[in-house]
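Asks: Pasting a predicted model and its sequence here:
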Amino acid sequence: MNIDILQQQVDIIIASNNSKEEKLQAICDYLEKEISYYDWVGFYFKNGDKNELKLAQYTGEETEHTIIPFGKGICGQVAISNENFVVQDVSEQDNYISCGWKVKSEIVIPIFVNNENIGQIDIDSHTPNTFTNKDEQLLEYICKKVAEILH
């Protein structure tokens, strides 16, 4: 994974004249295409004043998890903890919402606007033990860039 090239392409997407929604979709599509073990890429955002997340743009298999209560699953836990969550083997998680039998690992990184957790990027992989510090660095960078267009 060449983080510099991936970040440069994300910068180009963010700088485009497309709508926020189109930019988020382009990021999902780009990451899923460029990183072989990113099998599902999506954004969840806080659903108004409710203590739940709502699925926004994504690429990959359809999911029935369009609303996730805070505290439920990996995404819901990140909504409360405000911290990155890397799960190398989803079968070892008690509080896991399965999006499909193929998913073996997951990484979720929160997005902050004005120090408030407003959403997250969620990546599922069909490969166990696949995420590294490079994935965290790349996704943290993307979340900072996404925060800039959302505030």
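Replies: That came in fine, so what should we check first? Numbering: from 1, shown residues only.

Asks: Going by C-alpha atoms from here, please, whenever you check contacts or count neighbours.
Replies: OK.

Asks: Where does the closest residue to Glu106 other than its chain neighbours fall, secondary structure wise?
Replies: Of all residues not flanking Glu106 in the chain, Asp124 sits nearest, at 4.5 Å (C-alpha to C-alpha, 6 or more residues apart in numbering). Assigned by DSSP states H and E, Asp124 belongs to strand 116-125.

Asks: Which elements pack onto that strand?
Replies: For strand 116-125, the packing partners by 3 or more C-alpha pairs under 8 Å, 6 or more residues apart in numbering; DSSP states H and E come out as strand 40-46, helix 73-81, strand 105-113, helix 133-150.

Asks: For Ser16, find the nearest of the ones you listed.
Replies: Closest of the helices and strands packed on strand 116-125 to Ser16 is helix 133-150, at 11.1 Å (criterion: C-alpha to C-alpha).

Asks: Alongside the first one, take a look at this:
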Amino acid sequence: MTFEELKPKVLDILHHDDKIRDEKLLQICRLLEENVDYYDWVGFYFRNGDKEELVLGPYIGEPTDHTVIPFGKGICGQVAVSNKNFVVPDVKAQDNYIACSLTVKSEIVVPMFVDGKNIGQIDIDSNVLDPFTDLDERFLEFVNEEVAKIF
């Protein structure tokens, strides 16, 4: 399924008033993981109040021990500080990478903003080397813009 085909499905999930926010986020994770071949782990991390750390939210994929990530640590922690997308074509080439699984080869993390403040991010791991393109970035920015509206 193309990103353009996935966009209305994301909107449909977010506009169901009968579901709580975490259920919607989990459905989005599942939608992406099931419909993008190289999205092997899809999850959200959110800022933990005023603390400079991220807390794992809804996700689909292998369980992770990384439920709390300090700002600056790993790819997610770096995005929390930089407020910029981070695409890692090969995780083995990253000094500040936190390994979640031996099968992960690449990662993309895109921040989410509410009223200009970084509240969290979507994190995608892939078992494929260098699969992410500008299209992934634009699509995940769209997802985060829409998700931000329910916060």
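Replies: On my side now, so go ahead. What you are looking at is a predicted structure, and each value in this text was computed from that prediction instead of being measured.

Asks: Can you pull the TM-score for these?
Replies: Superposed pair, TM-score by TM-score structural alignment, normalised by the length of structure 1: 0.98. Supporting alignment: 150 aligned residues with a C-alpha RMSD of 0.7 Å.

Asks: circling back to that earlier point, the residue nearest to Glu106 of structure 1 and Asn18 of structure 1: what is the separation?
Replies: Counting by C-alpha to C-alpha, to the nearest Å, the separation of Asp124 of structure 1 from Asn18 of structure 1 is 26 Å.

Asks: Those two: which is more packed in?
Replies: Asp124 (25 against 12; other C-alpha atoms under 10 Å).

Asks: Please give me every residue in contact with the more buried one.
Replies: With contacts defined as C-alpha atoms under 8 Å, 6 or more residues apart in numbering, the neighbours of Asp124 of structure 1 are 38-41, 103-107.

Asks: Which one of those residues is nearest to Ala147 of structure 1?
Replies: Looking across these and measuring by C-alpha to C-alpha, the closest to Ala147 of structure 1 is Val41, at 17.0 Å.

Asks: doesn't Ile109 make contact with the closest one?
Replies: No - between Val41 of structure 1 and Ile109 there is no contact under C-alpha atoms under 8 Å: 11.7 Å.

Asks: So if I had to pick from these two, which one is more boxed in?
Replies: Ile109 (26 against 23).

Asks: what's the closest non-adjacent residue to the more buried one?
Replies: Per C-alpha to C-alpha, 6+ apart, closest to Ile109 of structure 1 is Asn84, 4.7 Å.

Asks: any idea how far Ser19 of structure 1 is from the one you found?
Replies: With C-alpha to C-alpha as the criterion, Asn84 of structure 1 and Ser19 of structure 1 are 27 Å apart.
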